[in-house]
Every structure is written in C-alpha cells, then in structure tokens.
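> after the sequence you'll find the predicted model.
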Amino acid sequence: MTLKNASKFVLKSGTVTDCIEISLTEFIDAKQAYVINQRCLALEEKYSLILQNYADFESQLHSIALSTLLFGVKEWAEYMNEIQLVNGKLLNLLSSTKAYLDQVPQNLNDIFGDSCSQSELFEKNTNKEFDDFYSYRIMSAVRNHVQHSDFPIQLMQHGNQWKNEERTQCSHHATAYISTRELSENKKIRSKTREELVARDEDKLDVKPLVREYLSSMARLHREVRQSVNEVAMRSEAIVRQLTSRFAEVNGERVFGLAVVAISDEGRELERVPLFSENVDRRNYLIKHNAVLTNMEKHFISGEI
C-alpha cells in the first residue's frame, strides 16, 4: 500500500474520536518534520552523553584526590581499583565520542538527504581537528589502543602542594597517566602518531589536559552541527506546533497520541506518523543545558577558597 491508495489525510488522537482533515502536502510535511525532529534530537542526545561522561571522568579524579586526603595512601589493590575506576570513566567517554563521530554524518544524511553537504562539512571539520590538535590525535590513538590492546591508564599519582609560604592552604590532586611506550609500540595505531609520540620523548602523558582539549574539539564540531540544522529544525518545529494547535483549538488542550494518518477508501489506516512536541522541547532543553565550551583546556574545577 502507498499514499496513492489514500483517499484522505487526517489529524487523529488516541483519546478523541473526532478527526480533522488535512491535505496531502500537510501530511508529507508532518512526516518529514517527525523524522527531522527525531534526528535533530538524536544529535543533541549524543553530545549530551559526551558531556556527562566527561563530567564523570573529572569527578572520578576529584573523588580519588579527596579520598587520599581523608584516608591516606592505599594498599596496592586499592591503588589498582583507582586506576580501573578512571579507566572505566575514560572508556565511557571515548565510546561516546566514537558514537558521535560515527553517527552524526548518518543523522545529517537522514535530515538533508544522502551525501549531503552538511555531512561532508562535518567530515571536513573532523579531519581539521585531527590535523590541528595533538590531543585529538592522541585520544584517537588511545581509543584504538583500547580496542586492540589494553586499558589506557597504567599509572596514578597522588600529590599535594602548599599554595603559599605561610602554609595556610594546600591543594591535593590525583593524576592519571598513559604510557607513551605502550602507545608508540602498538602497531594498530597510526604510524605518524606513533612517530610523533617518540619524537616528543615523554615517558608518560597526563591524560587530563588531553581530555579537556579533546572535549573542546567535540564542542567545536557540535557548534557547527547545531548551526547546520538550526533552520530546518525550526521549520519542522513550527509544522508540529501549528498542527497540534489546530487540533487543540477544536478538541481541547489535553490531547494524547496525536498523529497524522493516511486513510483508504475503505476507512483503513495506511500510514500513521506520530505528531508531538516533546522531542522538540527536549532538544531545546538540551541546547540550553549543554554548554558548547570550545576552550575547556583553560577551565578546571577547584575547591580553593
């Protein structure tokens, strides 16, 4: 069955028996708006997951530093627990960035059509981040290392430092390190990145500044993604709100299960497309909630007074 077999198109609710007839154009517009709104929401959800995993990563290091301050040096088994806790948070972050980088082009193609210019621009911007930033290249290498070899964090160090000569304030920190040797010897990692690691002649890498700068790369990419979908997202939002308002004017505000429906001559439903604004509201909430900080490497949370 296709829309050619449809005799009419209606706005229909799961709780109200009366329908409102709409045109074929309105049905097609509503159908496209549903897909676009869902994909635009998916873009924000993926970025939101990155931010949450980053927050968990930073929080874990803060928690370890506080625990060391309060309870002192751990036994070796507890020390290894700390390493694995940080590994877990870092793996979650790398998994969410990988999902974002892999899935955003398809989401953009779903919105604008296959091989769209927006998807091509995203790939171009991704390549630029890789070329321009050491942290991006290293975190990509770490992700490959995790996939093919071992956990990235192999060493944790706890430290403290007096902030003034009077010794009235002392800062405490926990630092997680990646083994440069293990990365440079992993043949699954891009050869130029391994050569870059060897040339820098560093025994270990503090993962925190690398992660922060990598997050800035994700933010720059997402800022461009938001700009690319903004116009079509607003248009799709307007279509949904206009049709929803039209139905509510006739049947009242409390309407559930609203959809646009294609109906045959025999009265059978040929196609039903959900029509709701909750996905739009959720996307707008995430845009306000999720900061696009493109200089995270310059910011950190401190407990100093």
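Great, that's in hand. Only a predicted model underlies this, so the values are computations on that prediction, with no experimental measurement involved.
> can we go C-alpha only for contacts and neighbour counts from here?
Fine.
> next, work out how far apart residue 64 and residue 85 are.
The gap separating residue 64 from residue 85 is 9 Å, by CA to CA, to the nearest Å.
> next one for the comparison:
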Amino acid sequence: MTTTHDVALRGGDHDFRVRVYPASEPNGALLVWLHGGAFMFGTLEMPEADQVGRRLSAAGITVVSVDYTLAPLDALEVLGPPDPDADIPSPEEIRADMEAAGPRARFPVAGLQIVAAFDWAVENAGTYGADPRRVSLGGASAGANLSAGAAMRLRDRATTTPRVLVLVYPSLHDGILEPNEETAVLLRSVPPARLFTPESRDAINRNYLPDGDDPEGYAFAGGHDLAGLPEVLIVNAELDSLRPSGEAFAAELAVASVDVRVVREHGAMHGYLNEIGHPAAEHTLSLLEGAVGAR
C-alpha cells in the first residue's frame, strides 16, 4: 500500500495542505489532483481523491492531492434529498462532517492555492523521481473546474504550465447548458437527486462567486479565450446534466487550437469515481494513467 504524507502550504492568504502519494516505481510523471464537492465539501479521504492517488501512484505516477479551502456551506440545502439508492450522504450528514473543515472562503482562494500547489509540485518533482516538465493538473467535478481556472492563471503568468490538463465530469461554465435532444432523453432516466438543475447549479456557483464577475475565466473557464492552454483530456459521464458543459468546452478548445480528447463514459452518472470498482471509474483511471504518464 502507498505510504502517503501531508505537506503544509499557504496560498490565497489561507493555510492548506497537500497529500503526496509517491510512486513506488516512478515513471517520471506527477499529477496535481483535486477532488470535487460543489466547491463546498469533499475531503482527501473520499474515493474521488484517495482512489485516484493510490491507483495512479501504483502505476508509477506520483499524485499530489490538494486539500484546498472550501467555500461556505450557504448553498448546501439546494442540493435536496439524496437518492436513497446511491451512496451519497444527506445534506445534514455532509454539514456535520464538514463543519470541522476549518476556515472557509469563496473565490479566488482555492484557485490561488492550486497554483501554489502546482508550483510546489514542480519545485519538488525531483524528490519523487518525477520530471518537472511532466507535472500535470486535473480534477473531478468542481475539482475539474478549479483545475481549468488554475491552468488559465498559469497560462497568463507565462511561466511553468501543466504537461496535461485532465478534467473528469467537469462543470466549466457558469450555469447549466441546455442538453441536445439525445442527452435530454437520456437524462429523463436519471433519479432527480442525481442531477444538477439550473437552480441548484446557480445557487452553488453564486455561493462560490457571488457577483458572477469573471472577466479572465479564472472561476469558470468556459466561454473565455482558451488559446495557449496545454493538451486536455475531458472525461464526461453520459448520464450527467453537466455533460453539455464538458462537450462545449471541448469544442471551444478545438476552436482555440488546443489539443483535446473528449471521452464519454457510457451509462455513468456524475460522481462515479467515488464508487470503488465502478466500470466507468476503472476505465477513467486507465485514461488518466495513459494521459498523464505519456512522455
């Protein structure tokens, strides 16, 4: 089993930490990884964080999982009751678990911390047998959004940028995009508690970025100038109301002459990386390994 260790860092005027999953047999690649949780919740222990770290480090990729500062819990109630058939805690359970998460802050704190974590990973890559030029960045759901925003900041800073940007079931636009007819039909089969609605997404986004002012695309990269971003892998869940955002972002990247690969995990719902052994999770982990580990 991978032996992890935590490192204390500071960014956005807040303390935070990263958890390092050193590769037992390093192949030279390193991934800075971010869990999701609607910007408000999520931990380094959830499978979406820990499973990725353990599985990729076993494949030779050192993973730096970021425990970024979470946004306030003000929008928690808009998520509604969970699907009783899904392994998802109730809002009350989430609130109880997350009240002890420490100080909370809205945009731009988490994004600045991710840049700080990426810089730390580049600076310390050699310690873990990784090449500073092969440090990638990515995340799932809100973590994918934060990864894209941090990549925009790194691009604009014009210094070190990620080798690859990997985005799993991402939300990259400020709001829910209208699905096409095929997607709309598929989404009718999904339990309502497993879908984001325009109302819930708007409440979550305004909880994170209250005034919606985002001229540089650091909060929501979709719809902004994406030229100059690194190679991108997007993995969408087929039965996810956020899928249109991932697909639209892929098209925007292509128009901006950014190399992009977009994959749809058929039959999968949002958050499937939290289900150990889920076929879509297994396939996505192999995709991440191939994209990040490539020379």
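Perfect, thanks for sending it. Keep in mind the model is a prediction, meaning the values are calculated, not measured.
> tm score of chain vs chain?
Superposed pair, TM-score by TM-score structural alignment, normalised by the length of the second structure: 0.23. Supporting alignment: 112 aligned residues with a CA RMSD of 6.2 Å.
> which one of residue 64 and residue 85 of the first structure is surrounded by more residues?
Taking neighbours as other CA atoms under 10 Å, residue 64 of the first structure and residue 85 compare with residue 64 leading, 22 against 17.
> in the stretch 51-200 of the second structure, what residue spans correspond to helices?
91-98, 109-124, 142-157, 181-187, 198-208 (DSSP state H, counting those that start in this stretch).
> check which helix or strand residue 21 of the first structure maps to.
Taking DSSP states H and E as the criterion, residue 21 of the first structure maps to strand 20-22.
> let me see the ranges of the strands in the second structure.
Counting by DSSP state E, the second structure has strands at residues 5-11, 14-21, 30-34, 62-67, 135-140, 164-168, 231-239, 260-269.
> just these: most buried one?
Each of these was scored by mean neighbour count; the highest is strand 30-34, a mean of 32, by mean count of other CA atoms under 10 Å.
> could you give the angle of it to strand 135-140?
30 degrees (axes from the mean of the first three to the mean of the last three CA atoms, to 10 degrees).
> who are the packing partners of strand 30-34 of the second structure?
Other elements packing on strand 30-34 of the second structure under the criterion 3 or more CA pairs under 8 Å, 6 or more residues apart in numbering; DSSP states H and E are strand 62-67, helix 109-124, strand 135-140, helix 142-157.
> how about a cut-off of 7 Å?
strand 62-67, strand 135-140 (3 or more CA pairs under 7 Å, 6 or more residues apart in numbering; DSSP states H and E).
> residue 250 of the second structure: which of those is closest?
strand 135-140 (15.0 Å; CA to CA).
> picking up where we left off before, just the helices of the stretch 51-200 of the second structure: most buried one?
helix 142-157 (a mean of 25).
> ok, back up a step: can you lay out the helices and strands packed on strand 30-34 of the second structure as TSV showing distance to residue 246 of the second structure?
Listed next are these as TSV, based on distance: least, CA to CA, whole Å:
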stretch	distance to residue 246 of the second structure
strand 62-67	22
strand 135-140	12
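> nearest to residue 247 of the second structure, out of those strands?
The nearest among these, by CA to CA, is strand 135-140 at 15.0 Å.
> and residue 264 of the second structure, how far from residue 237 of the second structure?
Distance, residue 264 of the second structure to residue 237 of the second structure, by CA to CA: 6 Å.
> again with residue 63 of the second structure
Counting by CA to CA - residue 63 of the second structure and residue 237 of the second structure are separated by 23 Å.
> now residue 9 of the first structure. Nearest residue, chain neighbours left out?
residue 262 (4.7 Å; CA to CA, 6 or more residues apart in numbering).
> what about that neighbour, which helix or strand?
strand 259-264.
> name the helices or strands packed onto the very next helix or strand once past that strand?
Later in the chain than strand 259-264 of the first structure, the nearest helix or strand by DSSP H and E is strand 269-274. If you count contacts as 3+ CA pairs under 7 Å, 6+ apart, strand 269-274 of the first structure packs onto strand 259-264.
> angle of the strand it packs on against strand 269-274?
Using the same axes, to 10 degrees, strand 259-264 of the first structure lies at 170 degrees relative to strand 269-274.
> in strand 259-264 of the first structure, what's buried?
Residues 259-264 are the ones in strand 259-264 of the first structure that count as buried (16 or more other CA atoms under 10 Å).
> now stretch 243-250 of the first structure
Counting neighbours by 16+ other CA under 10 Å, the buried set in stretch 243-250 of the first structure is 243-244, 247.
> and for stretch 140-155 of the first structure?
Counting neighbours by 16+ other CA under 10 Å, one finds that the buried residues in stretch 140-155 of the first structure are 140-146, 151-155.
> first to last residue in that stretch, what's the distance?
Using CA to CA, the distance between the terminal residues of stretch 140-155 of the first structure is 20 Å.
> give me the residue at the spatial middle of the first structure.
Centroid-nearest residue in the first structure, with CA atoms, centre = their mean: residue 47, separated by 1.9 Å.
> packing partners for the strand holding residue 262 of the first structure?
strand 6-12, strand 269-274.
> and the ones you listed, which is most packed in?
Using mean count of other CA under 10 Å, strand 6-12 ranks as the most buried of these, with a mean of 20.
> tell me the helices and strands packed up against that strand.
Short answer (3+ CA pairs under 7 Å, 6+ apart): strand 6-12 of the first structure packs on strand 20-22, strand 259-264.
> so which of those gets nearest residue 179 of the first structure?
strand 259-264 (55.2 Å).
> by how many degrees do the closest one and strand 6-12 diverge?
160 degrees.
> coming back round to it: of all the buried residues of strand 259-264 of the first structure, which comes closest to residue 22 of the first structure?
residue 260 (8.4 Å).
> need the contact list for that closest one.
Counting by CA atoms under 7 Å, 6 or more residues apart in numbering, residue 260 of the first structure touches 10-12, 27, 272-275.
> can you check residue 196 of the first structure too?
Shown in contact with residue 196 of the first structure (CA under 7 Å, 6+ apart): no residues.
> may I ask which helix or strand encompasses it?
helix 191-200.
> buried ones in that helix, by neighbour count?
193-194, 197-198.
> among these, which two are most distant?
It's 193 and 198 that sit farthest apart of these, by CA to CA, at 8.7 Å.
> tell me how far residue 263 of the second structure lies from residue 150 of the second structure.
22 Å.
> repeat for residue 51 of the second structure
23 Å.
> repeat for residue 265 of the second structure
25 Å.
> equivalent analysis for residue 201 of the second structure, please.
According to CA to CA, residue 201 of the second structure and residue 150 of the second structure sit 21 Å apart.
> repeat that for residue 5 of the second structure.
24 Å.
> can you check residue 267 of the second structure too?
30 Å.
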